[in-house]
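K.L.:
here is a sequence with its predicted model. Questions after.
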Amino acid sequence: MITTKWNVENVDNIKEHPAIKEAAMWIREGEVIAFPTETVYGLGADACSNKAIEKIFEAKGRPSDNPLIVHIANKDQLAQAAFSWNETAERLMERFWPGPLTIILPKTERIAERTTAGLASVGVRMPDHPVALALIEASGLPLAAPSANRSGKPSPTIGEHVYQDLNGRIKGIIDGGATGVGLESTVVEVTGETVTILRPGGITKAQLETVVSEVKWDRALLESEQAPKSPGMKYTHYAPDAPLYLIEGNAAFFQSRIDEFQGEGKTVGVLVSEELASQLQADEVKSLGSSLQVEGVAQKLYHQLRAFDETEVDVILGETYPIDGMGEALMNRLLKAAGNRVIAENNERD
């Protein structure tokens, strides 16, 4: 398959752009199209077609028990995906849609079984990106759209990342430039007036608490081996080619770990804040920006993880961050990328 690439960055009147119309036509024909959202690039196909969804799994090499999030452009399409939602869910939609919040809802019969991995529920969100909204609206369909990368790789935040992973595997890529948030959406489940976070992301727990009184984590569910209700709840994700270890300790301890790996003959890369970068000596140092701006660190994470694939490093050592606000989502992705490998002071390497 020849993958078409359309560049629509900084285009006015995106709804009428020929690329949107052509891409929407291919989606209606059952093909897969990558497109930008405010979080990461998504890999979109008709959420109502098992045949179309199978092409997503084939392109990504994605485990079949991992459900896909359905993206909509307006509230009319919500009724195509979910048959009911309560007042709490409605308040969340009013406050955070369009935006990086996915809500788990009872699915309609129209949504394909492959989209939800056989579950009776479906994750739905309305992306906050003009290209995504224009494509979904032009297609006239709710679109299942996981991140547009090979399964397990860092999610793509620019169109070139998608091309590197999926050229020849999908029909087309709509390149709308760099994404904004840089991490995937927050996924929540609503039971009565209680909201449970299944995956941290672009909307923080504190933000959710401005709308609802009870927001909780089900950390046992996050680590469960049962069929996941949300993407990101099983398997190793977001990993660069070289193994990643997270280092928990001060700069001196971090440097000692670099020295240890180099002493074993390994070429070492480090992925750290600009504050820590100035204190370390390694073969390859990549900064995520100031640790005082966690949102900025999160935005750069996937881009810099992918950048290491262009180097010759044997191992990557990464910094840990406080689990607070966006730091919760940031550490969730770092731990997934590292396969939960953490080296802490006074503890041995896994």
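P.N.:
Good, I have the coordinates.

K.L.:
C-alpha only now, for contacts and for neighbours.
P.N.:
Fine.

K.L.:
for the chain, which segments are assigned as helices?
P.N.:
18-28, 50-60, 75-81, 87-96, 130-139, 159-166, 205-208, 219-222, 251-263, 274-277, 294-307, 326-337 (DSSP state H).

K.L.:
any chance of JSON lines for those, columns mean neighbour count?
P.N.:
Shown next, in JSON lines, are these (neighbours: other Cα atoms under 10 Å):
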{"stretch": "helix 18-28", "mean neighbour count": "19"}
{"stretch": "helix 50-60", "mean neighbour count": "20"}
{"stretch": "helix 75-81", "mean neighbour count": "17"}
{"stretch": "helix 87-96", "mean neighbour count": "16"}
{"stretch": "helix 130-139", "mean neighbour count": "22"}
{"stretch": "helix 159-166", "mean neighbour count": "20"}
{"stretch": "helix 205-208", "mean neighbour count": "17"}
{"stretch": "helix 219-222", "mean neighbour count": "13"}
{"stretch": "helix 251-263", "mean neighbour count": "16"}
{"stretch": "helix 274-277", "mean neighbour count": "18"}
{"stretch": "helix 294-307", "mean neighbour count": "21"}
{"stretch": "helix 326-337", "mean neighbour count": "22"}
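
K.L.:
with respect to residue 244, which of those helices lies nearest?
P.N.:
Comparison of the helices of the chain against residue 244 by Cα to Cα identifies helix 326-337 as nearest, at 6.9 Å.

K.L.:
quick one, what contacts the closest residue to residue 150 other than its chain neighbours?
P.N.:
Residue nearest to residue 150 in three dimensions, not counting chain neighbours: residue 60, with 4.3 Å by Cα to Cα, 6 or more residues apart in numbering. Contacts were defined as Cα atoms under 8 Å, 6 or more residues apart in numbering; by that measure residue 60 touches 148-151, 166.

K.L.:
presented hereafter is structure B, for comparison with structure A:
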Amino acid sequence: MSGPVAITAATLQRASEIVRRGGVVAFPTETYYGLAVDPFQPAALERLFAVKLRPADLPILVLVSGPEQLGLLAASVPPLFSVLIDRFWPGPLTLVCPARADLPARLTGDTGTVGVRQSPLAAANRLIAVCGGPITATSANLSGQPPAVTAAEVFAIFGDAVDLVLDGGPAPGGLGSTLVGVRAGRLHCLRAGVVPFAAVEACAAATLSPPLCRSPMAELHWDKATALVETAGDEALLEELLSLFRAAAAEDLEQMRQAVTAGDVAATMAAAHSLKGAAASLGIESIRSLAETVEQAGAASVPAAARKALPVLADLLDQLAAL
């Protein structure tokens, strides 16, 4: 391969022929550059794993042209996902569904699930169209390394190890797609990304009663808050609820401190999300808003946002302790 090529009707046709015969094509998405193979060809998936030096137990995400192609990959689509598809597709929200039994094990990583999204990028959708069906969209990088955001970076990483690099200009970079799954009827954030999980929760909560989309810690507080409403005026239960919140918030705050100290962006965001969920359940807007600021900060800004939030959160917890 001589280098990246511009995206034209001719190069897209060439790309589709490569994918159909089991090859690997790099292409731009709304987050990073991705690597496309036919997700239904085990040999193509084996080559993809070899090219990326990817551990065998990690599943591969897939792009579809729209919800109508979900049945090619998913054994079923959780009802909670329908409203998310309407709101966030096409967009960087990957929905993890139960996988069809006939999908290659390499695609699912033997998890029994498959992650699917619809890209808003025209170039990606044109590639799906000429290939005649879903394509993989794992990021163009060696496993554990930063994903490529330009065609030149892809070529520098892989060279002739990929069959074709389609140059669609720079990709945005930053966070990847948000991964969301369902466990026990509730939404769970499997990976933080471009779409804030708070927005996903809010979208689902607006259509469901009672809310079914809270973090595990927040579920406890929702149950307690419901009991509190049902026994209005029960000051003992109110104190129990506040005690539970103080203990859980203190734990989240300590986890956030450790994550910030270690420079662990993902752990910082996870702690902020858990803290925000509890605060939202109790209607404590000051803490919810502050935690949400940390959770929604861009990857490069999360440590700074968290450091700024820590003393304020500590003060708020002192105020709660005095209730």
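P.N.:
Yes, it's here. Since the model is a prediction, treat every value here as computed from it, not as a measurement.

K.L.:
between the helices of structure 1, which one is nearest to residue 112 of structure 1?
P.N.:
helix 50-60 (5.4 Å).

K.L.:
once aligned to structure 2, how far is the closest one on average?
P.N.:
Following the fit onto structure 2, the mean deviation recorded for helix 50-60 of structure 1 is 0.7 Å by mean Cα distance after the TM-score superposition for structure 1.

K.L.:
find me the equivalent region of that helix in structure 2.
P.N.:
The aligned range for helix 50-60 of structure 1 in structure 2 is 42-52, by TM-score structural alignment.

K.L.:
residue 191 of structure 1 is nearest to which of the helices of structure 1?
P.N.:
helix 87-96 (8.5 Å).

K.L.:
which elements pack onto the closest one?
P.N.:
Applying 3 or more Cα pairs under 8 Å, 6 or more residues apart in numbering; DSSP states H and E, we find helix 87-96 of structure 1 packed against no helix or strand.

K.L.:
residue range in structure 2 corresponding to it, please.
P.N.:
Aligned by TM-score structural alignment, helix 87-96 of structure 1 corresponds to residues 79-88 of structure 2.

K.L.:
residue 319 of structure 1: neighbour count?
P.N.:
Residue 319 of structure 1 has 23 neighbouring residues, counting by other Cα atoms under 10 Å.

K.L.:
let me know which of the helices of structure 1 is the nearest to residue 36 of structure 1.
P.N.:
helix 130-139 (6.1 Å).

K.L.:
quick check: that closest one compared with structure 2, mean distance?
P.N.:
Helix 130-139 of structure 1 sits 0.8 Å off on average (mean Cα distance after the TM-score superposition for structure 1).

K.L.:
next, name the residue at the spatial heart of structure 2.
P.N.:
For structure 2, residue 178 is the residue whose C-alpha lies nearest the centre (Cα atoms, centre = their mean; 1.9 Å).

K.L.:
please enumerate the strands of the stretch 101-250 of structure 1.
P.N.:
Using DSSP state E, counting those that start in this stretch, the strands of the stretch 101-250 of structure 1 run over 101-106, 121-125, 143-144, 172-175, 186-191, 194-199, 214-217, 244-248.

K.L.:
off-centre distance for the shortest one?
P.N.:
Strand 143-144 of structure 1 has its average C-alpha position 15 Å from the chain's average C-alpha position, going by Cα atoms, centre = their mean, to the nearest Å.

K.L.:
in structure 2, which residues correspond to that strand?
P.N.:
Aligned by TM-score structural alignment, strand 143-144 of structure 1 falls on residues 135-136 of structure 2.

K.L.:
trace residue 198 of structure 1 over to structure 2, please.
P.N.:
Residue pairing (TM-score structural alignment): residue 198 of structure 1 is matched to residue 190 of structure 2.

K.L.:
what does residue 184 of structure 1 give?
P.N.:
Applying TM-score structural alignment, one finds that residue 184 of structure 1 aligns to residue 176 in structure 2.

K.L.:
aligned against structure 1, show me the partner of residue 244 of structure 2.
P.N.:
In structure 1, nothing lines up with residue 244 of structure 2, judged by TM-score structural alignment.

K.L.:
pretty sure residue 244 of structure 2 sits in a helix.
P.N.:
Yes - using DSSP: H, G, I helix; E, B strand; the rest coil, the assignment for residue 244 of structure 2 is a helix.

K.L.:
where does it sit relative to residue 285 of structure 2, distance-wise?
P.N.:
17 Å (Cα to Cα, to the nearest Å).

K.L.:
of the two, who's got more company?
P.N.:
residue 244 (16 against 13).

K.L.:
so what's the more buried one closest to, chain neighbours aside?
P.N.:
In space, and not counting its chain neighbours, residue 244 of structure 2 is closest to residue 221: 7.9 Å by Cα to Cα, 6+ apart.

K.L.:
with residue 201 of structure 1 instead?
P.N.:
Residue 201 of structure 1's closest residue in space is residue 186 (Cα to Cα, 6+ apart), at 3.9 Å.

K.L.:
the one you found contacts residue 200, correct?
P.N.:
Yes - if you go by Cα atoms under 8 Å, residue 186 of structure 1 and residue 200 touch, sitting 4.7 Å apart.

K.L.:
make JSON lines from the strands of the stretch 101-250 of structure 1 and add distance to residue 328 of structure 1 to it.
P.N.:
Below are the strands of the stretch 101-250 of structure 1 laid out as JSON lines (distance: least, Cα to Cα, whole Å):
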{"stretch": "strand 101-106", "distance to residue 328 of structure 1": "15"}
{"stretch": "strand 121-125", "distance to residue 328 of structure 1": "20"}
{"stretch": "strand 143-144", "distance to residue 328 of structure 1": "26"}
{"stretch": "strand 172-175", "distance to residue 328 of structure 1": "29"}
{"stretch": "strand 186-191", "distance to residue 328 of structure 1": "11"}
{"stretch": "strand 194-199", "distance to residue 328 of structure 1": "10"}
{"stretch": "strand 214-217", "distance to residue 328 of structure 1": "11"}
{"stretch": "strand 244-248", "distance to residue 328 of structure 1": "15"}
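
K.L.:
of the ones you listed, flag the one that's most buried.
P.N.:
Sort the strands of the stretch 101-250 of structure 1 by mean neighbour count, taking mean count of other Cα atoms under 10 Å, and strand 143-144 sits at the top with a mean of 30.

K.L.:
average offset between that one and structure 2?
P.N.:
Strand 143-144 of structure 1, aligned to structure 2 and superposed, deviates on average by 1.6 Å (mean Cα distance after the TM-score superposition for structure 1).

K.L.:
circling back to that earlier point, the match of residue 198 of structure 1 and residue 179 touch, don't they?
P.N.:
Yes - taking contacts as Cα under 8 Å, residue 190 of structure 2 lies within contact range of residue 179: 5.2 Å.

K.L.:
how far away is residue 153 of structure 1 from residue 182 of structure 1?
P.N.:
14 Å.
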